[in-house]
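> The sequence isn't on hand, but the structure is:
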């Protein structure tokens, strides 16, 4: 066997097409990930799902090409018929392992841009090994049927293309249920999907392993048939094998055992959910309205179905039903309860149309119901399920009161809407000094309800005293404010009135001392400025400039903001816990700027002009990390009484809507942090942990925008050029060895 394997490897080593195929395979994988998803152009993500998704299409020509090369080896060796294809299988499979090894340079390079999920890498590569075992066996089977190597190449590539893309068929027409089941059964790419997310699926693992054996044995039967072997023993062996494989397949398809290797156990039910489900005493019905077309467009909905079924297993009182909305003709009823279809474009050979699809969940309990209007993946699924079930069984609302103490004209209506969408019942209250002016209730009248305050422009001395007493007596407060205000609608001048100063002094009680500066950071947002004049004020044709604005900070991913968030003209602060301890308090920073941030001192006025503000500190000594958010906790208590967020503009309508193509998605994270703050104040840490459970930082935070171009060149060289160099080196070594051997 050893000498036969050497013959195969020597055949591969002396054939230049081997190196071309391996190099092309690696380039396809690398460019598919880095160029296909615009990794270096702002859309990059360290999630390696699209990296692993490139392997199945890459093998369509790669494997038939390798088998074509191996078919040149004369099979004149003496082996039992059942082992005749084993050397070819092993040699091709090991060459595939080498190609996979070279592709491993991609996740290595990605790790220099941001964090990668190690379990996703390990399980993904394990899955692709089993995938290749099945695919290699399948191609060998095709080559054993057809005598011509060229025809075998075309036929095997054609069938590989089918089994790697057949799951997309429902995009173009709505097949019957039995046909959909067949399509998913034969799709290799669909079955590989779970491995690419860090889930080890026993059913899919056994499927690939059994396929590798099945097609190998079929190739053996074909070989015996061509030899004219018509023995009774062989016929019985065929029947027994086919019956055993069919029985094994039926049993395997009913297995749904998966091992979640992700670091946060994203696909497993947590202890918090199990605790809530253990309190359910009456039946809870979960209805999942899922359109069949969506299954192929977004394979992630398969995870939703699997998780719902796993969730229901945790309680005998919980049941799950998967409903096809079009089949049941209940679109109108769904619309009445706030569930509407999501429009997607579908096309065929002659036409294109817009179809409404559904992926919504309705939870029923004792005549009451809650809904999740649209869900595509499990990123927040467990959090939403558990929170809504908890709300139903406890019959408790989640009230929060909001005070707008800012003179900011555009207000905070988007923040109100976001809070309500997150399940909070918003009550608008006022400062005690403003009671009866527009709102009848001041915040101190609702001492048991957590309080959110935006801005500090309207504080009076009395308001500050009442707010301090409110907090010290057990009230829960989230304050978003700088100790000044910015004229955002006009010239961006910074002002500080008496109210701002009163607020600043109030924070002294909690050991928080605002700096008399503005905070800048190298990590910032790029703004769009349009002008029709030059620097001297002379009119010229309108032009647009894109400017990195250091006063609009982009906080990088960190413990309390896993996806980062944005701040606008923030004012950092120092913390003195010796002062806080006077009131038996302890203040802890929650959010920080990067280590390349600095302070702009106040002269006559702060420089806020985007064209004039310094783009960096004057010296390296001025760079540092600064706290921009903190929590204050009472002695012997776990949860904070106060959260100070040193920016009121991150939650305002104008800044949330500014340049919505790029900033809206970033700044919605500040609203998400606001909701997280309410959970912290309410002591709902377990529920908050569910919300952040599947949040994994996939941003390219390790590389700055200035260095992205150089990093891109190095990355593409490492993942595309370096594998070619390695292949050429190996080929040159074998060329020299062959030359010496010939001499």
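Sure, I can see it. In this text, all values refer to a predicted model and were calculated from it rather than measured experimentally.

> Going by C-alpha atoms from here, please, whenever you check contacts or count neighbours.
Will do.

> and the nearest residue to residue 641 once chain neighbours are set aside, what does it touch?
By the measure of CA to CA, 6 or more residues apart in numbering, the closest residue to residue 641 outside its immediate chain neighbours is residue 476, 4.7 Å from it. Counting by CA atoms under 8 Å, 6 or more residues apart in numbering, residue 476 makes contact with 449, 450, 451, 640, 641, 642, 681, 682.

> structure B:
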């Protein structure tokens, strides 16, 4: 018996050692082999896009990514898994690049603590201030890596923690690209952020983007009536693009201020009618294959308190645009009717009230929340999540915007491809324009509602030119002499032959990108940057999905559903046991 026990123990130990050795051997063999990962999330958050692998495989030189992140012990509870998720994403990118991408993890907080300890030790030993070299925090600040505050809730304690979570991309001797804040809520867009910056790094020069309108100017004949220059409504949009690595050149599309040469993308914000020559220059740009982001505002509105307390009047202010002259040949138009939607947002309107204080009359102002169907809010369910342009967008404020009228017969005739970026809700309608004056904002009859209408589209193909006969003359400057007018004469059109393949992003609202909205709503910034990235940096970027985790809300349960749920929870188990008991009893009787 003892010999059998010894033999069993001996066999067990030898088998265990052999099994352990086999596991270690297999692990060492497959350590550097990518056998794939399984992503079971509904949104495929952790799966690398095929286009990203293609872009990385074409890298001509190694690229280094440094992830500056605080240790998980110092992170808030909801941030503790962020470092692991980012490292997993970087590992996949490294494998897809076939060794041309490498990454390093660095904890600046630990380095700051070490520096503080070393400075204190030197000061204690020598009596002099320690560490004359530049501190780690200052060096990182020069790079653009800056710690930021995040809210932390631990038990009954609420605090704001200062943490690092930034990515720095280095390529050859070019200026480093920085993703300043990597957060759990933006992790889904991390792949897109990295790939767009790689595009900028591998390019030999900063991408050049044109922007219309240019700096606002006062016509010479009216300068005596103005005390200051009109406000620049697109100042923040231009600043945002420049901070993102673009060389933005503004233009008013005049003979003195023409569209710059060598641009990859042209951003055109149309708030007023264009002259013939301006439309010709835009037509020529599209004909030559320069990508265009085109936004046009057909209507603005003035909302003010009415004489009836608690009510507000809406007055229309038409822009009287003529851009449809050229867009008709491209397969779409900007509707001239006033567009309204039941899905609306609130804005603050100042209301003034005069009160008597003894012998004095005091005028007070308060802000009143107002919603009207022209203050359109684009909900998440009406945004196309299949394109990276709009996938990470949660909601948009389509202030006073109009609908796009897409002519599908012309689209098919010209072999264009159209994809809708976002639409209105199913309860939208139009009111005919009667110029300046009061606007009826009452809900339309259900029979007059239009359903979901396209508000922004992405179009690919060859766009048909309008000005194929002659070149319209430039608008003469006030006070121009006869010689200048002679030089301004028209000539033969340059828009001959087949147009170049091109892409265009179109929306019926310029207010999306004006200062007041763009500065306060993150989704509008993302829409502008994504649109410029896609048209400027490459075809493959549009296929890289921004994989945000969707928020799936539980639908409201009806009264009948609640009754059924309660009955099921109370009676299902007793009925199941009673049924099983009856079946068992009947079986025994048969036996």
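Structure's in. What do you need? What you see is a predicted model; the values in this text were computed from it and never measured.

> re earlier: residue in structure 2 paired with the residue nearest to residue 641 of structure 1?
Matched by TM-score structural alignment, residue 476 of structure 1 corresponds to residue 291 in structure 2.

> Determine the longest strand present in structure 2.
strand 360-378 (DSSP state E).

> Which SSE is immediately downstream of that strand?
Using DSSP states H and E, the helix or strand that follows strand 360-378 of structure 2 in sequence is strand 396-399.

> What residues in structure 1 pair up with that next one?
Mapping strand 396-399 of structure 2 onto structure 1 (TM-score structural alignment) gives residues 565-568.

> after superposition, how close is the matching stretch to structure 2?
Taken over the aligned residues, the distance from stretch 565-568 of structure 1 to structure 2 averages 2.2 Å (mean CA distance after the TM-score superposition for structure 1).

> Burial check on the counterpart of residue 88 of structure 2 in structure 1, number of neighbours?
In structure 1, residue 88 of structure 2 lines up with residue 306, judged by TM-score structural alignment. Applying other CA atoms under 10 Å, we find 15 residues neighbouring residue 306 of structure 1.

> The helix or strand containing residue 306 of structure 1 vs structure 2, average distance?
Under the criterion of DSSP H and E, residue 306 of structure 1 resides in helix 301-313. Helix 301-313 of structure 1, aligned to structure 2 and superposed, deviates on average by 1.5 Å (mean CA distance after the TM-score superposition for structure 1).

> Give the buried residues for the helix or strand following that helix.
Of the helices and strands lying after helix 301-313 of structure 1 in sequence (DSSP H and E), the nearest is strand 318-323. Neighbour-count burial for strand 318-323 of structure 1 flags 318, 319, 320, 323 (criterion: 16 or more other CA atoms under 10 Å).

> Which stretch of structure 2 lines up against strand 318-323 of structure 1?
Going by TM-score structural alignment: strand 318-323 of structure 1 matches residues 101-106.

> what's the matching stretch in contact with?
Residues contacting stretch 101-106 of structure 2 (CA under 8 Å, 6+ apart): 56, 62, 63, 64, 65, 66, 67, 68, 69, 90, 93, 94.

> Now a ChimeraX select for only the buried ones of those.
Buried residues among the contacts of stretch 101-106 of structure 2 (16+ other CA under 10 Å), as a ChimeraX selection:
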select :56,63,64,65,66,67,68,69,90,93,94
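
> Let me know the closest of the buried residues of strand 318-323 of structure 1 to residue 2 of structure 1.
residue 320 (55.0 Å; CA to CA).

> measure the closest one to residue 390 of structure 1 for me?
Using CA to CA, to the nearest Å, we find residue 320 of structure 1 at a distance of 17 Å from residue 390 of structure 1.

> cool, and residue 223 of structure 1?
63 Å.

> Can you verify my assumption that residue 57 of structure 1 contacts residue 161?
Yes - Residue 57 of structure 1 is within contact range of residue 161, at 7.1 Å (criterion: CA atoms under 8 Å).

> residues shared between the contacts of the two?
Counting by CA under 8 Å, 6+ apart, nothing touches both residue 57 of structure 1 and residue 161.

> Now the longest strand of structure 2: buried residues?
Neighbour counts over strand 360-378 of structure 2 (16+ other CA under 10 Å) mark 370, 371, 372, 373, 374, 375, 376, 377, 378 as buried.

> Which residue in structure 1 aligns with residue 322 of structure 2?
For residue 322 of structure 2, the residue aligned by TM-score structural alignment is residue 502.

> typed the wrong thing, it's residue 138 of structure 2
Under the alignment (TM-score structural alignment), residue 138 of structure 2 pairs with residue 332 of structure 1.

> State the three-state secondary structure for its match.
Judged by DSSP: H, G, I helix; E, B strand; the rest coil, the three-state class of residue 332 of structure 1 is helix.

> Would you map the helices across structure 2?
2-29, 50-57, 82-96, 108-126, 136-143, 190-202, 235-243, 276-287, 324-327, 408-413, 482-487, 515-518, 522-537, 559-590 (DSSP state H).
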